[in-house]
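Novice: Quick one: sequence and predicted model below, then my questions.
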Amino acid sequence: MKTKESQTAKEQEIEVAGVDYSAASKDPNATWLSLGTLSKDSKGLPTLGLGHIENTGSIKIAASLLKNKPISVGFDFPFSTPKIFQAYLAQNSSPNTSQTSAQQAIQAPAKEKTQSQRYIHQISFEHLVDIADLFRTESKRLGRKEPLRLTDSLVSPKAASPLHLINPGMLKMTWQGSALLQEMQDNGYLIAPFDTGSSHCPNQKVVYETYPSAILKALKLPYQKYKGKDSQARELRAEIVEGLTKLHTVKRLNWLGLKLVIKPSLRTVALDDDNALDSLIAATGAAITSLYPERVSPHILLTSPEHRHLFEEALAEGWIYVPYPLIDKL
């Protein structure tokens, strides 16, 4: 027979997930999923119990998430692009758009209505790449640097622009990921910060953009050089995992008090693969966002009359949910 206390504790549990997302064409690619349960221990201390880490690949990630139905999900990929590119894209959505109108859009982005990034996957990727290439060429001609979203410039370390050229490209992750976000929304998830609604209702499922390196730095843990197969990288991953399990003992993080519990077999998975570790960190970020939304959401911009105007920009461009006082960086 369940006691009233055990029933209450069960009701306070929420399932969280973290995803390190890849847009590589290999199947399965290096998309990893971590699942855990956020609850409180006998002393009332928030506790995240990691129960599952798996290399699902991007093709199966939506099915895995919808099967497990976590309440809070952290995705490690940029959900959207800078507002200047949104305006450019809106004016160049037709393959027949002239270069003249493209130049006009980039030179006067503030006057253009930015379009939602939710449906960017409905543009062919080839056409999107062509638009991005034209944008880069025109930006270079005008002497403009690669643009960042507001949130990219506020996090520490700074996040790369979704337009940044790497292999596979960041833009491909945003393009491919937008279809994933659409599927999540179609199945009852809010996509933060774009969707309106009560994201703090107990049973409301929400997807957040996260950034493992920024989470690690905010938690006073190594956030560089932990990726790779060399011994130094593995040693740093071991230090990170150990540090995550002791967050509740760090006095400099007395606002947090989060205890991470991870069984030995899953520790080994995280030590062996940096992508697996990033998914674990993303799950930790999802837990922190659920516990302390006031520390990570764009609503912190509203606490200062001087910076209220940035709130709408954040809603248009997207937001990286990481645990630090963003207002100090404005």
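Specialist: Here it is on my side, so go on.
Novice: Only C-alpha atoms from now on, for both contacts and neighbour counts.
Specialist: OK.
Novice: and Gly49, what element?
Specialist: When secondary structure is defined using DSSP states H and E, the element that contains Gly49 is strand 46-55.
Novice: should've said Glu5
Specialist: Under the criterion DSSP H and E, the helix or strand holding Glu5 is helix 4-12.
Novice: In addition, the following structure is provided for comparison:
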Amino acid sequence: MLSTREEIKSALEAYCSEIAANNRRGLETLIPIIANWVPKEGSEFDDVPEDEVPRFRLESLCHLVGHWGIIGRLSDPTELLTRWDELAPLVELDGVIRLRAPGQDSEMNIDGRTYPLEVLADQEYRELKFNEYVTVVEAALRERVLEEARDTVAFPEELRILFELGVDGLCGPGLIEWQGQGCGCHFWIGLGREGVEDVAARVQGPDTEMRRWGVTIRGCFTQAPWPDQGPGEWVIAGGWGIGTGHDAQTCCAVFCRRPDEEEFAWRYVISCEYDQVVFNTIPDLFEYYKDFEQGAFDQRVEDYADEGSLFPPERF
């Protein structure tokens, strides 16, 4: 059963609040180390001029959070914390991907270096890109899902509601740099991050391998943790690899039904080599996803809480 707009809005707010709080807690440990860094004599940085130290600090922060668009907005790394409500959504530290405005790629020039200036897209541009995205997904679905589902398959209504609530994708908990290192996943890559052909290639029938992953939509269900959610208990029409994760992790939206159900419906799956979890609604997904792999994130904060990890010489 579809969730109401109010249920999705409430679940989204709880999801964003918890992720932002956890990310802030981690950054409250790491940012003071970055902000107080000075080159040590005899280190690889001992020839860094004093007037360039602030830039090195800001670059370290931008590497950590995975967004260079804030470097021209800050004079000191601690401003990310003191201006949290303003900057956390821009840097996607609340678990929500937000579409950027076009034509803002190289606007900031600091100390002779050019950095991107990230500006959030306006509603007109968001709607343009969303409609393009939906058109591509729906066309591919109607071409590739089981024939019995082609008359009813459509873009998931709950994702449409998320878009109306200001969501262009979901990146989940954790810092962007770490998500590619075995800590977290992007459940919904969303708008503007891939070309049309790449989006279409993610959409498949039940038994065609999705490009890059080498796994089928049906394969997302093959090791579900509960016996009644195994592949034999579902009629799977198809779906698409909606997101991305690390190692053998996949994130899928699956159009399916149980044998005793008359209508197909969207379910959402986070799966890895050893485990799969299936969600009937977006609020169900948020309840699980908001602290997904939080233990790995906490360990990464502990591992990075030193200057050597935050200022590796090969990065600068």
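Specialist: On my side now, so go ahead. It should be emphasised that the depicted structure is a prediction, and the values quoted were computed from it without experimental measurement.
Novice: what's the TM-score here?
Specialist: Aligned and superposed, the two chains score 0.30 in TM-score terms (TM-score structural alignment, normalised by the length of the second structure); 160 aligned residues with a CA RMSD of 6.5 Å.
Novice: Who are the packing partners of the strand holding Gly49 of the first structure?
Specialist: Strand 46-55 of the first structure makes packing contacts with strand 32-40, strand 259-262, helix 264-272, helix 274-291 when contacts are defined by 3 or more CA pairs under 8 Å, 6 or more residues apart in numbering; DSSP states H and E.
Novice: ranking the ones you listed by burial, who's on top?
Specialist: helix 274-291 (a mean of 27; mean count of other CA atoms under 10 Å).
Novice: who does that helix touch, helix- and strand-wise?
Specialist: Under the contact criterion of 3+ CA pairs under 8 Å, 6+ apart, helix 274-291 of the first structure touches strand 14-20, strand 32-40, strand 46-55, strand 72-76, helix 212-218, helix 264-272.
Novice: Including distance to Leu244 of the first structure, could the ones you listed go into CSV?
Specialist: What follows is these, written out as CSV (distance: least, CA to CA, whole Å):
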stretch, distance to Leu244 of the first structure
strand 14-20, 15
strand 32-40, 14
strand 46-55, 10
strand 72-76, 17
helix 212-218, 9
helix 264-272, 11
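Novice: So for Leu150 of the first structure, which of those sits nearest?
Specialist: Closest to Leu150 of the first structure of those is helix 212-218 (CA to CA; 14.9 Å).
Novice: buried ones in the next helix or strand after the closest one?
Specialist: Per DSSP H and E, the first helix or strand lying C-terminal to helix 212-218 of the first structure is helix 231-244. Judged by neighbour count using 16 or more other CA atoms under 10 Å, the buried positions of helix 231-244 of the first structure are Ala233, Arg234, Leu236, Arg237, Ala238, Ile240, Val241, Gly243, Leu244.
Novice: Helix 274-291 and helix 231-244 of the first structure, what's the angle between them?
Specialist: 20 degrees (axes from the mean of the first three to the mean of the last three CA atoms, to 10 degrees).
Novice: Going by contacts, tell me the helices and strands next to helix 231-244 of the first structure.
Specialist: Packed against helix 231-244 of the first structure, as judged by 3+ CA pairs under 8 Å, 6+ apart, are the following elements: helix 264-272.
Novice: Show residues contacting the helix it packs on.
Specialist: Contact with helix 264-272 of the first structure is made by Gly51, His52, Ile53, Lys229, Arg234, Arg237, Ala238, Val241, Ala276, Leu277, Leu280, as judged by CA atoms under 8 Å, 6 or more residues apart in numbering.
Novice: Report the two of those separated the most.
Specialist: Of all the pairs that the contacts of helix 264-272 of the first structure form, the one spanning the most space (CA to CA) is Gly51 and Lys229, at 24.5 Å.
Novice: what residues are up against Asn200 of the second structure?
Specialist: For the record, residue 200 of the second structure is Ala, not Asn. Ala200 of the second structure makes contact with Val136, Val137, Ala140 under the criterion CA under 8 Å, 6+ apart.
Novice: Right, I'll call it a day here.
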